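Participant: give me a model of this one.
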Amino acid sequence: KSVFMSQSTDIYTNLALEDWMYRNMDFRNHHVMMVWRNEPCVVIGRHQNPWLEANVPFLSEREIALARRNSGGGTVYHDRGNLNITFFTPRERYNRKYNLELIKRALYRGFG
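Facilitator: Below you'll find the model as predicted:
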C-alpha cells in the first residue's frame, strides 16, 4: 500500500499521470492512493458534451482549463481548495471503509 502525492497542480498532467498509472502498474498485490490538487479547472466525464456541461466562453475568458477524464461521471470544478483522491485497487478487493481509514491516516500524518 502506497500513497502518491502529485506535486503538479496542472489538470492535464495529473489526469495523464492517473491514466499512466492505471495502464502501466500492476495493482493485484500493490494498492496505491493518489492524492492531487489542481489550479482552477472544470473536468468532464468521458461521454459528456462540454458545451452542455460548462460555459465554455466563460472558462476561456477566465483562462480556466477544461479537461476530459477517461472515467465516466459528472462534471466537477477543481481548484487548490479541494483534494482529489484516486484509489488503484482490484475491484474484488475494494473496501470503502478501509479506504476512508487510509484517507484519515494520511490526513492525520499530514495535518495532525
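Participant: make it CA atoms for all contacts and neighbour counts henceforth
Facilitator: Fine.
Participant: for stretch 96-106, give me every contacting residue.
Facilitator: Contacts to stretch 96-106, defined as Cα atoms under 8 Å, 6 or more residues apart in numbering, come from residues residue 87.
Participant: please provide the structure for the following sequence as well, for comparison with the first:
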Amino acid sequence: MKLSIYYSESTDPSFNQAIEETLLKQVNGNNIIAFLWQNQRSVNIGKDQNPWRVCKPKLLRSENINIVRRHTIGGAIYQDLTHTNIALIGPTHYLTQGIIEKILIDTFEPLKIDIAVSDNLECLVENKKNF
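Facilitator: All right, here's what the predicted structure looks like:
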C-alpha cells in the first residue's frame, strides 16, 4: 500500500472539489490518497440534492456564500476557513478503521498538529473537534 498526501493551498470550493474528483479518478491498485483542504464560506451539497430544498440560495447569494455540488452523495454542509476537510480515496478493503486512524495521524504530523481520532473517525485536538 502506498499513501500519497496532498494539501491544497486554494480556498476556492469549486477548485478543491474539482481536485478531489480528479484524484478520485486517478487512484488505482493499492494506492491511497489523503487530500486536505479548506474552503471559503460555502455550502456544499450532495450530487443528488436540490439546492432550493436544502438551503436558501437567494440568502446565500446576498451573503456572498457559494453553493458547490459534490460528486458524492450526502447532506448540505456549511464550510468556512475554520473547517478542515480530508478525503481518503482508495480501495475500500484497505480503508479499515485502524488504517484510517493511522493515515489521519500521519497526515497531520508534518503540519505539527497532534491529533487524536474519535471512534467515529473525527480528528480531535485537545479533545475538541474544531481546531
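Participant: from what I see, residue 90 of the second structure and residue 26 are in contact.
Facilitator: No - contact criterion Cα atoms under 8 Å: residue 90 of the second structure and residue 26 do not qualify, at 9.7 Å.
Participant: can you give me the strands in the second structure?
Facilitator: According to DSSP state E, the second structure carries its strands in the segments 2-7, 31-38, 42-45, 66-69, 77-79, 84-89, 116-117, 123-124.
Participant: one step back: if you count what's nearby, which of residue 90 and residue 26 of the second structure comes out ahead?
Facilitator: Per other Cα atoms under 10 Å, whichever of residue 90 of the second structure and residue 26 has more neighbours is residue 90, with 21 against 12.
Participant: how near is the more buried one to residue 36 of the second structure?
Facilitator: Distance of residue 90 of the second structure to residue 36 of the second structure, given as Cα to Cα, to the nearest Å: 15 Å.
Participant: what sits against the most centrally placed residue in the second structure?
Facilitator: Per Cα atoms, centre = their mean, the C-alpha nearest to the average position across the second structure is that of residue 85, at 3.1 Å. Listed by Cα under 8 Å, 6+ apart, the contact set of residue 85 of the second structure reads 35-38.
Participant: tell me how far the residue mapped onto residue 38 of the second structure from the first structure lies from residue 5 of the first structure.
Facilitator: Under the alignment (TM-score structural alignment), residue 38 of the second structure pairs with residue 37 of the first structure. Distance of residue 37 of the first structure to residue 5 of the first structure, computed by Cα to Cα: 9 Å.
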